[in-house]
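[1] could you look at this predicted model? Sequence included:
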Amino acid sequence: MPDNRTNDWKTAWEAAVMPTYGTPAIELVSGKGSRVTDSEGREYIDLLAGIAVNALGHAHPAVVRAVSEQIATLGHTSNIFAHPQVIALANKLRGLISPDAHVFFSNSGAEANEAAFKTARLTGRSRILAAEHGFHGRTMGSLAMTGQPGKRAPFEPMPAGVEFYPYGDLDALRELILVAPDDTAAVILESVQGETGVVPAPDGFLTGVRELCDEFGVLMIVDEVQAGMGRTGRWFGYQVEDVLPDVVTLAKGLGGGLPIGACVAATPAGQLLSAGQHGSTFGGNPVSCAAGNAVIDTVIAENILDNVNRQGEYLRTALGDLDAVDHVRGRGLMLGVVLREPRPGFTARALEAGLLLNQPAEDVLRLVPPLNITDTDVREAVAVLKELLK
């Protein structure tokens, strides 16, 4: 028999919200740690974390305290004025990336990549080389750099000047640069392609891209929107190799659930955008920056990167041994469980069994739980997955 409460919220959603996401399967009303509860009182283990956003899980005391104190003190200033939280967060990011970096704050990863796009164009060159199958956002500039034709096609013509190379292929990238080396402004890539199905850069690729960019005077832009902020067991996914990008873009886990993005430009690239050339009314909002400061401080204070590596290794081993699983790829708590055969609709079955996860492809499960997920929740989730994958 249909549940009237379910019908009520679904009807209200469909009447009021644009159909860009379809109608959700459940309505979430509360969360604590790595667990969430829906409007019918059912509890779930959250292996999705708002698509790698809730770095510290739900209702973490440090984030709650930071944003509560800030909203009661100063909620918004615009960028006409400074405030302590934005300065503190910018300096924390400089400490994690480069002491010479400069930071532009936005509201999302797509906006951070827009800032990177504009930074590249200020080199005086026009070509931007992006990876096939990559994903950088849904705004027109970030979508133009997204190497998934199906996402771009409905909105063409895209902003001009973006060309695509095969992810992981240094020879192909060199050949593409050589088409017009004096007009190539930047190479953009993800250290781990998330939306494609959690595909890490092959060994040596990041170093090779850095060397190519140095050789031809091209900016290296690394999109760390999903892989950054500890998700891979390091602060940033590119740190698996000894490279420093010219530009790093962030969002998702940076705010621990609040909307914030950042374009961090190390090297001279940080001086390219000048006064009046870019801006964001809400970028660097005091409340979002307070959340970002709380996230970074907590990850350090609670040694959360150790937990990321430990739980990630357990998931990789426990799930990789299953007959239904071909292999598990990714790093830390950014994992793609590659199945031996397609399992369409698996997320619905997982939901019924009390797990939140998603499928970037019918034969790939993406697991991006909170970075501080507990042993208990990981082991219970694995037990459920084992039953579902039998």
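    Cool, the structure landed. Residues are numbered from 1 along each chain as shown.
[2] for the rest of this, base every contact and every neighbour count on C-alpha atoms.
    Will do.
[3] quick one: the spatially closest residue to Gly253 that is not a sequence neighbour from Thr11, how far?
    Distance criterion C-alpha to C-alpha, 6 or more residues apart in numbering; nearest residue to Gly253, sequence neighbours excluded, is Val53 at 4.3 Å. Distance, Val53 to Thr11, using C-alpha to C-alpha, to the nearest Å: 27 Å.
[4] do the same with Val287
    Per C-alpha to C-alpha, Val287 is found 33 Å from Thr11.
[5] tell me which of these two has more neighbours.
    Val287 (26 against 12; other C-alpha atoms under 10 Å).
[6] how close does the more buried one get to Ala112?
    Val287 is 18 Å from Ala112, where distance means C-alpha to C-alpha.
[7] and what of His58?
    24 Å.
[8] of the two, which one has the most company?
    Using other C-alpha under 10 Å, the more surrounded residue of His58 and Ala112 is Ala112, with 28 against 22.
[9] what residues are up against that one?
    104-106, 249-251, 261-263 (C-alpha atoms under 8 Å, 6 or more residues apart in numbering).
[10] repeat that for 6 Å
    With contact taken as C-alpha atoms under 6 Å, 6 or more residues apart in numbering, Ala112 is in contact with 106, 249, 261-263.
[11] list the buried residues in the helix or strand hosting it.
    Using DSSP states H and E, Ala112 falls within helix 109-121. Neighbour-count burial for helix 109-121 flags 109-117, 119-121 (criterion: 16 or more other C-alpha atoms under 10 Å).
[12] residues in contact with the next helix or strand after it: which ones?
    Sequence-wise, the next helix or strand downstream of helix 109-121 (DSSP H and E) is strand 127-131. Strand 127-131 is contacted from outside by 145, 147, 161-167, 183-189, using C-alpha under 6 Å, 6+ apart.
[13] tilt between strand 127-131 and helix 109-121?
    Per axes from the mean of the first three to the mean of the last three C-alpha atoms, to 10 degrees, the angle that strand 127-131 makes with helix 109-121 is 140 degrees.
[14] alongside the first one, take a look at this:
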Amino acid sequence: MSDLSARFEAAMMPNYGLPPVALARGEGCRVWDVDGKAYLDLIGGIAVSALGHAHPALVAAVSAQVGTLAHTSNLFLHEPEVLLAERLLQLLGGDGRVFFTNSGTEANEAAYKLVRRHAGPDRTYVVAAEGSFHGRTMGALALTGKTSIREPFAPFGADVRFVTYGSEEALRAAVTEECAAVFLEPTQGEGGVVPAPEGYLAAARRICDETGAALVLDEIQSGIGRTGVWFQHQREGVRPDVITLAKGLGGGLPIGVCVGFGPYATAFGKGDHGSTFGGNPVSCAAALAVLDTIDKEGLLESVGTVGDLLAAGITRTGHPLVAGVRGSGLWRAMVLSEPKAAAVEAAARDAGFLVNAVQPDAVRLAPPLIITSEEAASFVAALPEILSKA
């Protein structure tokens, strides 16, 4: 580990700092570092590794595709991208159109361009939420309501107005007929797995309908079964004009999606946007394998069951450092009574569990969707000692 860490620091830009663990391999929900220590992976590559590690269905799909056709660019079409687009539209249940990207931030860049293209010059601004995270490229960063990562790169050349997340009153005051779009996460992921209050998304839908603004839902983290349904907005009965997806869809391979509905399905004209690697055949094959496996193995139901067991177990510890649990499905935040998330992350790592200190007082859990109740219980059993050590 020490030799690899030194090489990392010498070769890599310092924006990630020095990661504390160097991973060598994984199987199921477990990973092993270069020194042979095993960990239960409860962060899943930040809600990416939906099928865990080395899942046979994913390995087979990717191997077959890379041995057949690995890349085409957008100058040519191929069947995996069409199959995936059709499957996503079926799951979303709408008359939409799909644009493929390589990541979540690029999906949000596409969504931002899409709503600007449709809005025309009279709608001059967009609205986003304080505490939100939509990506780190300049357009997506302009929409991100985390001042600590946003302000060092200002100005952005975009009029983005931020409102208190969850406040219908603030949203109504901010959205007028000059607003092009409202960008919201159904649950704020990087903000600490903070779900929208009941009725908030429905209120946002009404406000957008009344003013003609587009409702854009960022389901980069919440989509693809993470909360126990295919897409979190479906639980709320709210239909967006544009939705963005990424992370869990590829099961570890890079892919992002921007889907537009109604007039937003065809707002882009030829040449308005593009991506050399977007819709790559290998990534599309991986995504199809992820969707098929979630369906065939009944993982949506399991996500709800195991997620509830995990949340209940954390609550039952009764440890004074645990103030509560937020989130749904296998996307939870253990809320702490003190800002000791980094210490909890380190203590969990020492005990053989990988978690994420997403906020100073919140520890994020986003394990693979295949995690078993027994594996979740092993973390709960170890948690009191982890918390006491922290």
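    Structure received. This structure is a prediction, so every number in the text was calculated from the model and none was measured.
[15] and the TM-score between these chains?
    Scored against TM-score structural alignment, normalised by the length of the first structure, the superposed chains reach a TM-score of 0.96; 382 aligned residues with a C-alpha RMSD of 0.9 Å.
[16] what does Gly250 of the second structure correspond to in the first structure?
    In the first structure, the residue matched to Gly250 of the second structure (TM-score structural alignment) is Gly255.
[17] quick one: map Leu83 of the second structure onto the first structure.
    Using TM-score structural alignment, Leu83 of the second structure lines up with Ala88 in the first structure.
[18] tell me how many other residues surround its match.
    15.
[19] which strands and helices lie in contact with whatever helix or strand it lives in?
    Per DSSP H and E: Ala88 of the first structure is located in helix 84-97. Applying 3 or more C-alpha pairs under 6 Å, 6 or more residues apart in numbering; DSSP states H and E, we find helix 84-97 of the first structure packed against helix 286-301.
[20] quick one: the next helix or strand after the helix it packs on to the second structure mean distance?
    As assigned by DSSP H and E, the chain's next helix or strand after helix 286-301 of the first structure is helix 304-320. Once the two models are superposed, helix 304-320 of the first structure sits on average 0.6 Å from its counterpart in the second structure (mean C-alpha distance after the TM-score superposition for the first structure).
[21] which residues touch helix 304-320 of the first structure?
    Residues from elsewhere that reach helix 304-320 of the first structure (C-alpha under 6 Å, 6+ apart): 233, 327-328, 332-333, 371.
[22] in strands, which of those fall?
    327-328 (DSSP state E).
[23] from Ser328 of the second structure, how far off is Ala312 of the second structure?
    11 Å.
[24] just to revisit the earlier point, average gap between the helix holding Ala88 of the first structure and the second structure?
    In the superposition against the second structure, helix 84-97 of the first structure averages 0.5 Å from its aligned positions (mean C-alpha distance after the TM-score superposition for the first structure).
[25] following element in sequence after that helix, please.
    Next helix or strand after helix 84-97 of the first structure toward the C-terminus (DSSP H and E): strand 102-106.
[26] sec struct for the residue most central in space within the first structure, please.
    Note on the first structure: the residue nearest the mean C-alpha position is Gln226, at 1.7 Å, using C-alpha atoms, centre = their mean. Assigned with DSSP: H, G, I helix; E, B strand; the rest coil, Gln226 of the first structure falls in the coil class.
[27] aligned partner of it in the second structure?
    Using TM-score structural alignment as the criterion, Gln226 of the first structure maps onto Gln221 of the second structure.
[28] which residues touch Lys340 of the second structure?
    For Lys340 of the second structure, the contacting residues are Asp361, by C-alpha under 6 Å, 6+ apart.
[29] how long is stretch 252-261 of the second structure end to end?
    Span of stretch 252-261 of the second structure from end to end, C-alpha to C-alpha: 27 Å.
[30] any idea which element Gly22 of the first structure lies in?
    Counting by DSSP H and E, Gly22 of the first structure is part of no helix or strand.
[31] please report how far the aligned residue in the second structure for Ala72 of the first structure lies from Val31 of the second structure.
    Using TM-score structural alignment, the equivalent of Ala72 of the first structure in the second structure is Gly67. Distance, Gly67 of the second structure to Val31 of the second structure, by C-alpha to C-alpha: 27 Å.
[32] between these two, which has more neighbouring residues?
    Higher neighbour count among Gly67 of the second structure and Val31: Val31, with 21 against 9, using other C-alpha under 10 Å.
[33] now do the helices in the stretch 101-250 of the first structure.
    Using DSSP state H, counting those that start in this stretch, the helices of the stretch 101-250 of the first structure run over 109-121, 140-144, 149-152, 170-179, 205-216.
[34] of the ones you listed, which is nearest Gly197 of the first structure?
    Proximity to Gly197 of the first structure (C-alpha to C-alpha) singles out helix 149-152 among the helices of the stretch 101-250 of the first structure, at 15.6 Å.
[35] which part of the second structure matches that closest one?
    Using TM-score structural alignment, helix 149-152 of the first structure pairs with 147-150 in the second structure.
[36] how much space between the equivalent of Ser378 of the second structure over in the first structure and Ser68 of the first structure?
    In the first structure, the residue matched to Ser378 of the second structure (TM-score structural alignment) is Glu380. Distance from Glu380 of the first structure to Ser68 of the first structure, counting by C-alpha to C-alpha: 32 Å.
[37] in the second structure, what stretch matches the helix holding Ala112 of the first structure?
    Alignment of helix 109-121 of the first structure against the second structure: residues 104-116, by TM-score structural alignment.
[38] how far off centre is that stretch?
    Taking C-alpha atoms, centre = their mean, to the nearest Å, the mean C-alpha location of stretch 104-116 of the second structure is offset from the chain mean by 15 Å.
[39] looking at Ala312 and Ser328 of the second structure, which is more packed in?
    Shown here are Ala312 of the second structure and Ser328; by other C-alpha under 10 Å, Ser328 has more neighbours (22 against 14).
[40] need the winner for burial among the helices of the stretch 101-250 of the first structure.
    Stretch with highest mean neighbour count among the helices of the stretch 101-250 of the first structure: helix 109-121 (a mean of 25; mean count of other C-alpha atoms under 10 Å).
[41] and that one, how far from the second structure on average?
    Looks like 0.4 Å for helix 109-121 of the first structure (mean C-alpha distance after the TM-score superposition for the first structure).
[42] any idea what Pro286 of the first structure aligns with in the second structure?
    Under the alignment (TM-score structural alignment), Pro286 of the first structure maps onto Pro281 of the second structure.
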